[in-house]
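S.K.: compute the structure for the input listed below.
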Amino acid sequence: MEMVMSVMAAGLLLISSGSGQWEVNIKIPHFLVNGTVGHSVWLLVEIDPIPQRAEITWKFSVESLQVPIARFDVSENKSKIFPQTEFEGRTTLHHNHTLQIDNLRVSDGGTYTVTVTTRQDYTEEISLQVYEPVSVPTMELIQNVSAERCNVTLRCSVGSGSHIHYTWTWLGSNVTDEPVEQVSGNPGELEVSVGLSHSIHYCCTVWNPVSEESAEFRIETPCTKSQEALSSWTKQATWVSVLQICLGGTVLLVLMVLLVASKFCTSLRPRTTTGAPSHTPHNLPSKT
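M.R.: Predicted coordinates:
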C-alpha cells in the first residue's frame, strides 16, 4: 500500500512539473548590425520554444515611441505588415521570424525589438546602424616651401560617405627629414617634411564598416619643382621691380628735359616796352 501511494505521488509530481509555464528563449545577435544605404539587411532571431498560442511582434524605437512593423500569429500561422509606416513596402517577415528590411535609409538606424507574447511578454533588442558607402577619394598636393625645409601637405577628400575613417600608407622610398605628421583638426590631411631631391608616394584609404576605397598619389621631387617655381617667380618679380624703376626714371628725365626746354624757349622771345615810341632824327641841319 505504501508502495502504491509512493508511485501515485511521483505521478502527481511529474504531472505538476509538466504542466508548468515554459520559459521562452529568444536568441539574437548581441552586436551592432551594420547595413548599407540602398541595400537589404536581415535581423536574425531564434525563438525556442514557440508556444502554440503566441504572437511575435517586431517594433522600431523612435525616441520614446515604438512603431510596430510586423506581427506573426502562431495559432493562425499568419503574418501581418503594419501599413502607413516608413517601412511599408520595404519589409518581409520570414517563416523563421527573421525581419528583412529592403532599400535601407540612414534613418532606419536605431533599436529594433522582437517580442513573444503569451501569458507574458519576452522581449529582446537588436541595434542597427546604416552607413552610406564611401566614394573613391581624390588627392591634391598643397606645398609650403621655405629656405630651411619643404613642407608638403597631402589632402584626401571624398564626395560621399558617412562615418568616414582615413588611413595613410607610405608606399615610396623617400627619406623624410622629420616623421610623418598628421595635420591636427582634419584627418583627411597629411603633412610631411621632404628633402629637395626626394619623391613622395602615399596611399589614402577611406573606409567605414560597410565600404572601402583608396587612391594613390606620387610625384617626383615636389620640393625641387616648388623651389624652381619660387625662384622663377622671384626673378620675375625682381625684373618687374627693375622695369618699374627704369620706367619711372625715364619719365622723370623726360619731364626735366621738357621743363628746361620750355624755359630756354621763353628766354629767346623779344621783349616789348609800354608808352610812346622814340624817334631818332637822321638829317640834322648843320650850323654855319
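S.K.: use CA for all of it now, contacts and neighbours both
M.R.: Fine.
S.K.: how many residues are close by residue 50?
M.R.: Residues near residue 50, counting by other C-alpha atoms under 10 Å, number 18.
S.K.: ok, now how distant is it from residue 242?
M.R.: Residue 50 is 94 Å from residue 242, where distance means C-alpha to C-alpha, to the nearest Å.
S.K.: tell me where the stretch 1-150 of the chain has helices.
M.R.: Ranges of helices in the stretch 1-150 of the chain, per DSSP state H, counting those that start in this stretch, are 2-18.
S.K.: spatially central residue for the protein, please.
M.R.: The residue lying closest to the centre of the chain (C-alpha atoms, centre = their mean) is residue 158, at 5.8 Å.
S.K.: and the nearest residue to it once chain neighbours are set aside, how close does it get to residue 206?
M.R.: Among residues not flanking residue 158 along the chain, residue 137 sits closest, at 4.6 Å (C-alpha to C-alpha, 6 or more residues apart in numbering). Using C-alpha to C-alpha, we find residue 137 at a distance of 7 Å from residue 206.
S.K.: check residue 226 too.
M.R.: Residue 226 sits at a distance of 28 Å from residue 206 (criterion: C-alpha to C-alpha).
S.K.: what about these two, which has more around it?
M.R.: Higher neighbour count among residue 226 and residue 206: residue 206, with 25 against 17, using other C-alpha under 10 Å.
S.K.: who are the contact partners of that one?
M.R.: For residue 206, the contacting residues are 134, 137, 164-167, 212-214, by C-alpha atoms under 8 Å, 6 or more residues apart in numbering.
S.K.: from the residues you listed, pick the one nearest residue 264.
M.R.: Nearest to residue 264 among these, counting by C-alpha to C-alpha, is residue 137 at 76.1 Å.
S.K.: what's the neighbour count on the closest one?
M.R.: Neighbours of residue 137 under the rule other C-alpha under 10 Å: 19.
S.K.: how far is the one helix or strand residue 240 maps to from where the chain is centred?
M.R.: Here residue 240 is covered by helix 222-267, with elements defined by DSSP states H and E. Distance of helix 222-267 from its chain centroid, counting by C-alpha atoms, centre = their mean, to the nearest Å, is 49 Å.
S.K.: quick one: list the elements packing against it.
M.R.: Identification of packing neighbours for helix 222-267 by 3 or more C-alpha pairs under 8 Å, 6 or more residues apart in numbering; DSSP states H and E yields strand 138-145.
S.K.: outside of whatever helix or strand comes next after the strand it packs on, which residues touch it?
M.R.: Using DSSP H and E, the helix or strand that follows strand 138-145 in sequence is strand 150-157. Contacts to strand 150-157, defined as C-alpha under 8 Å, 6+ apart, come from residues 137-145, 188-196, 204, 223.
S.K.: ok now strand 150-157, how far from the chain's centre?
M.R.: In terms of C-alpha atoms, centre = their mean, the centre of strand 150-157 is found 16 Å from the chain centre.
S.K.: now it against strand 138-145, angle please.
M.R.: Using axes from the mean of the first three to the mean of the last three C-alpha atoms, to 10 degrees, the inter-axis angle of strand 150-157 relative to strand 138-145 is 160 degrees.
S.K.: before we compare anything, build this one as well:
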Amino acid sequence: MGMDGGSSTSDIFLSSAAGSEDIITVNGILGQSVTFPLNIQDSQNVENIVWYTTETSVAFVKPNLVTAVPEVSVTHQSYHGRINVSDKNFDLVISLLRKQDSRIYQADINSKDKSTKSQRFSLHVYKQLGMATITSHVKPTGNGTCNVTLTCSVEEGENVTFSWTPLGVGPILHLSQGPGGREGAITCTAQNPVSSSNASMDAKSLCTDVARGSQLHHKWMLSVMLLPILLLLAVGLLLLFCRRRRQLQPHLDASSEKTQYAQAGVTRLAESHIYDDISLSKVVPSKEDLTIYSKVQRSDKTNSQESRPSKMSNYAIVD
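M.R.: Now for the predicted structure:
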C-alpha cells in the first residue's frame, strides 16, 4: 500500500485476522518499517488521533491546516525517532521495527463533529528468512533404484512453513527413484509471513550419485582385498632374493680373494721393475755422462800443457 512520506510496499504485509473483522493483522520485518492504514475518507473532518497499545500510549496526532503537515507528539520513549505520519490520510508508520513492537495497537480518530471511530491493529514482527538448503539421505535398493529422504531447512526464521514442488508439503520429503524415473528439479520453498527462500536439486542425479558411490565403494573394497596379497607377494620376493644371495655369497668371496691376490702380484711385479730401473741407473752411467766426463779430462790436460811453457818463459826472463 503506497503512502506519502512512508515506506515502500515491500515493507508491509497485511491480512485480515480470522474471526476478528475489527482487527487488522499487520506483519513487519525486523529492522524495517510497517504502516497502519486508517483509510480516512474525510481528512478535513479530523480533529485529532490518539494512538496507544494495551500497555502504554504511543503518539498524539493533530492536523495542521496551515502547513498541511500533521503535528506528531510521541508519548512513549521507546518510539522516539521511529514514528511518522503521512500527510494526507494520517496513516501511522513505525520504522526500525523491534521484536518487542509486536502487540495490539489502537487508533481513536476524533472528528470535529464530536464522533470517535476506533481501529485496531495486531502487529507481528518477524525476522527475514535466511538461505534455504536441501540435504539428502539416499539408500540403494538394487537394480539402480534407491529410496531418498530430502530435508529442507533455513538458517534463521520463525513461523516457517515448507512446501515441495511438485510433490508435497512439510520439511521432509520421501520418494523412490529409479531408471526412467522422475526428472527435472525438485524445489523446496521455505516461507514465513514476511519472506521466502527457495532451494532446488536435480531429481535424476539422486540415484546416479548413489550408483557412482557404489562403484567407488566396490573399487575401494577390491583394493583393500588385493593389498594383503600384494604385500605377501612382495615379502616372498624379498625372502627369495635374500636366500639366493646367501647361496651365491661363498662364490663371490672366493672370486674376490683371487682378484685381490692377482692385484697384489701385479703390484709387486711393478715394484720390482721400478727397483731394477733404479739399480741400472746407479751402476751404468749413461752415454751423456761419459761424454761430459771425457771432455772434462781433455780440458784439464790442455790447461796443464799450456801453463808449463809460460812458467819457463818467465824463468828465462828473470835469469
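S.K.: re earlier: what subset of the contacts of strand 150-157 of structure 1 is buried?
M.R.: With burial judged by 16 or more other C-alpha atoms under 10 Å, the buried subset of the contacts of strand 150-157 of structure 1 is 137, 139, 188-195, 204, 223.
S.K.: biggest separation within the residues you listed, which pair?
M.R.: Longest span within these, C-alpha to C-alpha: 137 and 195, 26.6 Å.
S.K.: I'd guessed residue 42 of structure 1 sits against residue 104; true?
M.R.: No - look at residue 42 of structure 1 against residue 104 with C-alpha atoms under 8 Å: they stay out of range, at 11.0 Å.
S.K.: residue in structure 2 paired with the residue nearest to the centre of structure 1?
M.R.: Here residue 158 of structure 1 is matched to residue 154 in structure 2, going by TM-score structural alignment.
S.K.: now do the contacts for that match.
M.R.: By C-alpha under 8 Å, 6+ apart, the residues touching residue 154 of structure 2 are 129-133, 190.
S.K.: do residue 176 of structure 2 as well
M.R.: 145-148.
S.K.: could you rerun that using 6 Å?
M.R.: Residues counted as contacts of residue 176 of structure 2 (C-alpha atoms under 6 Å, 6 or more residues apart in numbering) are 146-148.
S.K.: sec struct for it, please.
M.R.: Here residue 176 of structure 2 is strand, with the state taken from DSSP: H, G, I helix; E, B strand; the rest coil.
S.K.: post-alignment, the longest strand belonging to structure 1 versus structure 2, mean distance?
M.R.: Taking DSSP state E as the criterion, structure 1 has its longest strand at strand 121-131. In this overlay with structure 2, the average offset of strand 121-131 of structure 1 from its partner residues is 3.4 Å by mean C-alpha distance after the TM-score superposition for structure 1.
S.K.: buried residues in that strand?
M.R.: 123-131.
S.K.: between the residues you listed, which is closest to residue 35 of structure 1?
M.R.: residue 130 (4.5 Å).
S.K.: just the buried residues from the contacts of residue 176 of structure 2, in PyMOL please.
M.R.: To isolate the buried ones among the contacts of residue 176 of structure 2 in PyMOL, judged by 16+ other C-alpha under 10 Å, type:
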select buried, resi 146+147+148
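S.K.: let me know the closest of the contacts of residue 176 of structure 2 to residue 256 of structure 2.
M.R.: Among those, residue 146 lies closest to residue 256 of structure 2 (C-alpha to C-alpha), at 71.7 Å.
S.K.: ok, the residue nearest to that closest one when sequence neighbours are not counted to residue 150 of structure 2 distance?
M.R.: In space, residue 146 of structure 2 comes closest to residue 140 once its chain neighbours are excluded; the distance is 4.2 Å by C-alpha to C-alpha, 6+ apart. Computed as C-alpha to C-alpha, the residue 140 of structure 2 to residue 150 of structure 2 distance reads 15 Å.
S.K.: same question for residue 161 of structure 2.
M.R.: Applying C-alpha to C-alpha, the value for residue 161 of structure 2 to residue 150 of structure 2 is 15 Å.
S.K.: ok, residue 107 of structure 2 next?
M.R.: 47 Å.
S.K.: which one's more surrounded, those two?
M.R.: Taking other C-alpha under 10 Å, residue 107 of structure 2 and residue 150 do not tie; residue 107 has more neighbours (22 against 17).
S.K.: so what corresponds to that one in structure 1?
M.R.: So, by TM-score structural alignment, residue 107 of structure 2 is matched to residue 114.
S.K.: do residue 187 of structure 2 as well
M.R.: Match for residue 187 of structure 2 (TM-score structural alignment): residue 203.
S.K.: how far away from the center of its chain is stretch 292-311 of structure 2?
M.R.: Taking the mean of its C-alpha atoms, stretch 292-311 of structure 2 sits 110 Å from the chain's own mean (C-alpha atoms, centre = their mean).
S.K.: residue range for that stretch in structure 1?
M.R.: Using TM-score structural alignment, stretch 292-311 of structure 2 pairs with nothing in structure 1.
S.K.: name the helices or strands packed onto the longest strand of structure 1?
M.R.: strand 33-36, strand 110-117 (3 or more C-alpha pairs under 6 Å, 6 or more residues apart in numbering; DSSP states H and E).
S.K.: so which of these is nearest residue 92 of structure 1?
M.R.: The closest of those to residue 92 of structure 1 is strand 110-117. By C-alpha to C-alpha, the value is 14.2 Å.
S.K.: and the angle from that closest one to strand 121-131?
M.R.: Using the same axes, to 10 degrees: strand 110-117 of structure 1 against strand 121-131 is 160 degrees.
S.K.: and strand 110-117 of structure 1, what other elements does it pack with?
M.R.: For strand 110-117 of structure 1, the elements it packs on are strand 55-62, strand 121-131, judged by 3+ C-alpha pairs under 6 Å, 6+ apart.
S.K.: can you give me the buried ones in the shortest one?
M.R.: It stands for strand 55-62 of structure 1. Buried residues in strand 55-62 of structure 1, counted by 16+ other C-alpha under 10 Å: 55-60.
S.K.: show me what contacts residue 110 of structure 1?
M.R.: 127-128.
S.K.: how close does it get to residue 218 of structure 1?
M.R.: Taking C-alpha to C-alpha as the measure, residue 110 of structure 1 falls 42 Å from residue 218 of structure 1.
S.K.: ok, now residue 131 of structure 1?
M.R.: Here the criterion is C-alpha to C-alpha. By it, residue 131 of structure 1 lies 31 Å from residue 218 of structure 1.
S.K.: before we move on, what about residue 42 of structure 1?
M.R.: Distance of residue 42 of structure 1 to residue 218 of structure 1, computed by C-alpha to C-alpha: 42 Å.
S.K.: quick one: which of those two has more around it?
M.R.: residue 42 (17 against 14).
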